[in-house]
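Peer 1: Here you go, sequence then predicted model.
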Amino acid sequence: MLPDDEVEALVHGWRLLAVLHSKIEVRLERMLQERYKLSVNEYGVLELLSRQEKHHLRMGQLATAMVLSQAATTRLVTRLEDRGLLARALCDEDRRGIYTNVTSDGLALLAQARPDHDAILSDALDEASRNSDLAPIVAGIRAAESRPAPSS
């Protein structure tokens, strides 16, 4: 069992991380909605699928990667599918499985939105780095983004 001061330090760090996440997400949500009619999660799905070898994932994999329930993932995919940004297809290997594919329109919208998304994120992290409580968290984020992604 951890001593009380270590527990308090962990709780404090967790609260700071939650505050930083919330501040950044609000800024991103506002910009993405105003300019591209996308939520942060919708942008995240397009971005995630764009990085996949064939621009698709199974619905269950997408739900896990986005940390969403199956029902929330289905609603999100349906909204993007209605806009022509995603399409669903049966898996060739397992006809019970369904892939979610990003379409060329989805990739085009992502390409338009990505520079604005990245600029807002960078500005928010720069601002947070000037706060002595948040600076170590930002340093950790920036260190993580400079490392190569783990290979699967």
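Peer 2: Cool, the structure landed.
Peer 1: Every contact and neighbour count from this point should use C-alpha atoms.
Peer 2: Noted.
Peer 1: residues near the spatially closest residue to Pro136 that is not a sequence neighbour, how many?
Peer 2: Spatially, and ignoring its direct neighbours in sequence, Pro136 is nearest to Ser129 (7.7 Å; CA to CA, 6 or more residues apart in numbering). When neighbours are defined as other CA atoms under 10 Å, Ser129 has 16 of them.
Peer 1: put this beside the first:
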Amino acid sequence: MTATDPGLTALAQSWCALSLLHGRIEAHIERALQAKHDLSVREYSLLDVLSRQHNGPGGHLQMKQVADAVVLSQSATTRLVTRLEDRGLLSRYICDTDRRGIYTDVTETGLALLTEARPTNDGALREALDEAAKNAELAPLVRTVEELRIPSPA
């Protein structure tokens, strides 16, 4: 079944095309990150999200916020954090003001790997988008992604 299958509604066709584009991009980035940095897309995403935290009010993310940001369940996020902690890429510690809270930070080793992997991620994304743009079903979505400007948080 393709995104233009006549048996699908217009909404379903659009969703199929978007899902196809996402799957192709993620698979391409996954192969590149695994080959060059021994990182999965989810591991890279987690390091990236956590690297943007800061000290001070509202600076650290709760596990649910992290799970939402990397599009995983809380239990899957916890397992992912544990794997990266075991590799020395993340550390966890108890919150000073709320003993129930646990913070997760990227270690220096994790930041170095993230810095090294970022060009690979960005290059693989560009390659995947360029390849998808050759497909008539996906080209409009690629243009939309390329034109999309997400406002920076204040």
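Peer 2: Sure, I can see it. Since this is a predicted model, take the numbers as computed values, not measurements.
Peer 1: circling back: who's in contact with the aligned partner of the residue nearest to Pro136 of the first structure in the second structure?
Peer 2: Under the alignment by TM-score structural alignment, Ser129 of the first structure pairs with Ala133 in the second structure. Listed by CA atoms under 8 Å, 6 or more residues apart in numbering, the contact set of Ala133 of the second structure reads Ala139, Pro140, Val142, Arg143.
Peer 1: Could you report the distance from the first one to Leu113 of the second structure?
Peer 2: In other words, Ala139 of the second structure. Ala139 of the second structure is 33 Å from Leu113 of the second structure, where distance means CA to CA, to the nearest Å.
Peer 1: for the third one, same thing?
Peer 2: Taken as CA to CA, the spacing of Val142 of the second structure relative to Leu113 of the second structure amounts to 28 Å.
Peer 1: In terms of neighbours, single out the busier of those two.
Peer 2: Neighbour comparison, Val142 of the second structure and Leu113: the larger count goes to Val142, with 21 against 17 (by other CA under 10 Å).
Peer 1: helix/strand/coil for Ser91 of the second structure?
Peer 2: With DSSP: H, G, I helix; E, B strand; the rest coil as the basis, Ser91 of the second structure sits in strand.
Peer 1: For the most centrally placed residue in the first structure, identify the helix or strand it belongs to.
Peer 2: The first structure has Gly44 as the residue nearest its centroid, 3.8 Å off, counting by CA atoms, centre = their mean. Taking DSSP states H and E as the criterion, Gly44 of the first structure maps to helix 40-50.
Peer 1: Show me the strands in the second structure, by range?
Peer 2: Ranges of strands in the second structure, per DSSP state E, are 90-94, 102-106.
Peer 1: Return the most buried member of the ones you listed.
Peer 2: Highest mean neighbour count among these (mean count of other CA atoms under 10 Å): strand 102-106, with a mean of 20.
Peer 1: Give me the contact list for that one.
Peer 2: With contact meaning CA under 8 Å, 6+ apart, strand 102-106 of the second structure is reached by 47, 50-51, 53, 60-62, 81, 89-95.
Peer 1: rerun that using 7 Å as the cut-off
Peer 2: For strand 102-106 of the second structure, the external contacting residues (CA atoms under 7 Å, 6 or more residues apart in numbering) are Leu47, Leu50, Ser51, His60, Leu89, Leu90, Ser91, Arg92, Tyr93, Ile94, Cys95.
Peer 1: so what's Ile120 of the first structure up against?
Peer 2: Going by CA under 7 Å, 6+ apart, Ile120 of the first structure touches Leu28.
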